[in-house]
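[1] I'd like to go over a predicted model; first the sequence, then the structure.
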Amino acid sequence: MAVADRVEGRGVRGGNAPAGERPVLGRFPRPARVAGYLALCAFALLYLLPFLIQLATSFKTDPAAAAHPMSLFSAEPTVEAYRRLFGLSGTAESVPFLRWLGNSAFVTVVVTSGRVAFDSMAGYALARLRFPGRRTLFVFLLAAMSVPPVVLLIPKFLVLKEFGMFDSYGGMITPLLVDAGGVFIMKQFFESVPREIEEAARIDGAGVLRTFWSVVLPMSRPSLITLTVLSFQGSWNEFTHFLVSTQSSRYDTLTTGLAHFVSGGLGGGTQYPLKLAAALLSTLPVAVLFFCFQRYFVRGANADSVKE
């Protein structure tokens, strides 16, 4: 039934559909379609305007940025802001951007690896293994997803303080290694895998771990990439957890370091070019990762749509 539906879907997209089943945009006259596309382009440019201002301001001097903050062009472009971020400027105090970047990269890689491993194993256990309390555990999982993260800030601080993990890499990483949303994503995907495939693997002598590692996990590539992108983005942009789990500046990440910088903790003056250059560089890794794996991300998000 699902195959027939997909075949019919290809026929509609290929132009073989009846006249009454044309795509939605094809039902409007050409002037209306042109106007719609122009409106979409205008909204896209409006959405990109803050990023363009951010990019342009990062190449301005401090007086030019203060005098013309919305201008997209500068009479005297300069890379002094980037030189200060990377410690290459000898005329002004540098910003510990490389330390922030190193802390963010280390924490993000460890947290992303842990989430992909633990979330996939927990999702497979909830989807396939039968053990007492499985449904209750899933209810608790859904309940954890519904709790606002800000509610857990003080309990996190108290627990980390009690276990002696406050102001350390362990306190920054350990509470983020498992994510309820990631477990839910993997559980939903594993439930879409036909059981006949796993039964065939067991007939060949594979155990639960072997079936999960060699048979089911390779089939979940779109969902794994989706989970990787979400975990990377979440841990890279994490702020509130790092705010309550650290105190020393040596553990500052890009988010906490930039927050201290913007609030005036690292010097006076507006310093708009320096702040916006740091913010721009901090957003590039997530943007590059998303655009590189966008098709897998969309495929993973729509994985349940191909079930019979």
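    Received, thanks.

[2] contacts and neighbour counts: CA atoms only from here.
    Will do.

[3] Secondary structure element holding the closest residue to residue 252 other than its chain neighbours?
    Spatially, and ignoring its direct neighbours in sequence, residue 252 is nearest to residue 100 (5.6 Å; Cα to Cα, 6 or more residues apart in numbering). Element membership for residue 100 (DSSP states H and E) is helix 97-128.

[4] before we move on, back to that, the residue nearest to residue 252 contacts residue 257, correct?
    Yes: proximity of residue 100 to residue 257 meets the contact threshold set by Cα atoms under 8 Å, at 6.4 Å.

[5] okay, those two: which has more neighbours?
    Comparing residue 100 with residue 257 by neighbour count (other Cα atoms under 10 Å), the higher total belongs to residue 257, at 24 against 21.

[6] Just give me the neighbour total for residue 222.
    Using other Cα under 10 Å, residue 222 is surrounded by 21 other residues.

[7] Now do the contacts for it.
    296, 297, 299, 300, 303 (Cα atoms under 8 Å, 6 or more residues apart in numbering).

[8] returning to what we had before: got the angle for the helix or strand following the helix holding residue 100 vs helix 97-128?
    Downstream of helix 97-128, the first helix or strand assigned by DSSP H and E is helix 134-146. Using axes from the mean of the first three to the mean of the last three Cα atoms, to 10 degrees, the inter-axis angle of helix 134-146 relative to helix 97-128 is 150 degrees.

[9] Which neighbouring elements make contact with the helix or strand hosting residue 84?
    Of the helices and strands defined by DSSP H and E, residue 84 is found in helix 80-85. The helices and strands touching helix 80-85, judged by 3 or more Cα pairs under 8 Å, 6 or more residues apart in numbering; DSSP states H and E, are helix 272-292.

[10] got another, please set it beside the one above:
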Amino acid sequence: MSTDIRVAAAESEAVQPGRDGTDAATRSIPAGPRGRARVRRRVGTVLAWVALSLLGIVFVYPFVWLVSASFKPRSDVFDNRLIPETFTWDNYIQVWQEAPLALWLLNTAIVTVLAAVTVTISSAMVAWGFAYFRFRGRGVLFGLVLATMMLPGAVTMIPTFLIWNALGQVGMLTPLWAGNLFGSAFYIFLLRQFFLGLPRDLFEAARIDGASQWGVFWRIALPLTGPALAVVLVFEVQAVWTDLMRALIYLRDSSTFTVPRGLKSLVDAYGFGGEWHWEIIVTASVITTIPLIIVFFLAQKRIIDGVASTGLKG
């Protein structure tokens, strides 16, 4: 009897009209265009997630394959199995014996830090000059700076080499980072757009309070551009860490090799025309890629904030 009473109460509640005169069954159905729009948004969201997931798999798969190959013996490197049939740690032991990998990583870290810090500071100084100061010919001069981005690297490669050779720096690490002391046109443009979005009254108030031009830049403007500076720093870290061209041009001895130049020497020695020790090459590639992944993982929030805020303030 009690069960029948509860069922009857539930049925009566289900058919009771709501405030808008519709019963519960009718209210559960999406109404008209608004309901169809909601369904379309949900379908679009699902399709976007599926597309992003597929793209993520496409981009991640090569690195997953590389990591998997580094745990395989030489005969199984190219068998395309993501889970090694024969799992071995010997490659990670042998690679340190076959190549001065620690020295290459140290050289690359030194060059990367010096290049990233110098180009970030120098580009910020030039960008601040174009954004804050008003002088005749500023637009023309800024246009010339941007025009340098249109010059192919091959055009300036030989003159730059002759300069460093005259200075006696060929065979050393200096040419790989010292050029960044003069800034980068792309980073100057990026930081200038950010500086232009900052309130100028803030800097004028600091000048009235007695701050010098350098003080306004170093103590006020630079801290406010933290996200954009992080973007420049991380972009340059990635560019220098993977730079092979300049290392091929200027480095002669294996004791000065950076990671890309060292990997090139491993390919020459153990890859094409060598002894075909591809397990050594893929293992060295994994080891040298991990630091860059860690940097991007730690700085991903800064990168997103910097790109987003720079785009809005541009």
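    Nice, thanks for sending it over. No experiment lies behind these values; they were computed from the predicted model shown.

[11] what residue of structure 2 matches up with the residue nearest to residue 252 of structure 1?
    For residue 100 of structure 1, the equivalent position in structure 2 is taken to be residue 104, counting by TM-score structural alignment.

[12] Check residue 169 of structure 1 too.
    So, by TM-score structural alignment, residue 169 of structure 1 is matched to residue 173.

[13] Residue 298 of structure 1 too?
    For residue 298 of structure 1, the aligned position in structure 2 is occupied by residue 304, per TM-score structural alignment.

[14] Can you flag the buried ones in the contacts of residue 222 of structure 1?
    Buried subset of the contacts of residue 222 of structure 1 (neighbour count, 16 or more other Cα atoms under 10 Å): 296, 297, 299, 300, 303.

[15] count of residues packed around residue 212 of structure 2?
    For residue 212 of structure 2, the count of nearby residues is 12 (other Cα under 10 Å).

[16] what's the counterpart of it in structure 1?
    Checking with TM-score structural alignment, residue 212 of structure 2 has residue 207 as its match.

[17] circling back: wait, the match of residue 100 of structure 1 touches residue 263, no?
    No: here residue 104 of structure 2 does not reach residue 263: they are 9.4 Å apart, not a contact under Cα under 8 Å.

[18] How much space separates the residue nearest to residue 252 of structure 1 from residue 282 of structure 1?
    Residue 100 of structure 1 sits 10 Å away from residue 282 of structure 1 when distances are taken as Cα to Cα, to the nearest Å.

[19] Residue 181 of structure 1 too?
    Computed with Cα to Cα, the distance linking residue 181 of structure 1 and residue 282 of structure 1 is 24 Å.

[20] now residue 128 of structure 1
    Counting by Cα to Cα, the separation of residue 128 of structure 1 from residue 282 of structure 1 is 40 Å.

[21] Can you pick out the residue with more neighbours from the two?
    A direct count of neighbours by other Cα under 10 Å for residue 128 of structure 1 and residue 282 places residue 282 higher, at 20 against 14.

[22] quick revisit: let me have the buried ones among the contacts of residue 222 of structure 1 in JSON lines, extended by secondary structure.
    Formatted as JSON lines, the entries for those read as follows, by DSSP: H, G, I helix; E, B strand; the rest coil:
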{"residue": "296", "secondary structure": "helix"}
{"residue": "297", "secondary structure": "helix"}
{"residue": "299", "secondary structure": "helix"}
{"residue": "300", "secondary structure": "helix"}
{"residue": "303", "secondary structure": "helix"}
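
[23] Tell me the one among those residues nearest to residue 28 of structure 1.
    Out of these, the one with the shortest distance to residue 28 of structure 1 is residue 299. That distance is 29.2 Å, counting by Cα to Cα.

[24] mind listing what that closest one touches?
    Taking Cα under 8 Å, 6+ apart as the criterion, residue 299 of structure 1 is in contact with 222, 223.

[25] how many other residues sit next to the counterpart of residue 263 of structure 2 in structure 1?
    Per TM-score structural alignment, the equivalent position to residue 263 of structure 2 in structure 1 is residue 258. One way to gauge burial is a neighbour count; for residue 258 of structure 1, by other Cα under 10 Å, it gives 22.

[26] could you say which helix or strand contains residue 258 of structure 1?
    Using DSSP H and E, the secondary-structure element containing residue 258 of structure 1 is helix 254-262.

[27] Buried residues, that helix. List them.
    Of the residues in helix 254-262 of structure 1, 254, 255, 256, 257, 258, 259, 261, 262 count as buried by neighbour count, 16+ other Cα under 10 Å.

[28] Before I go, just wanted to say thanks for your time.
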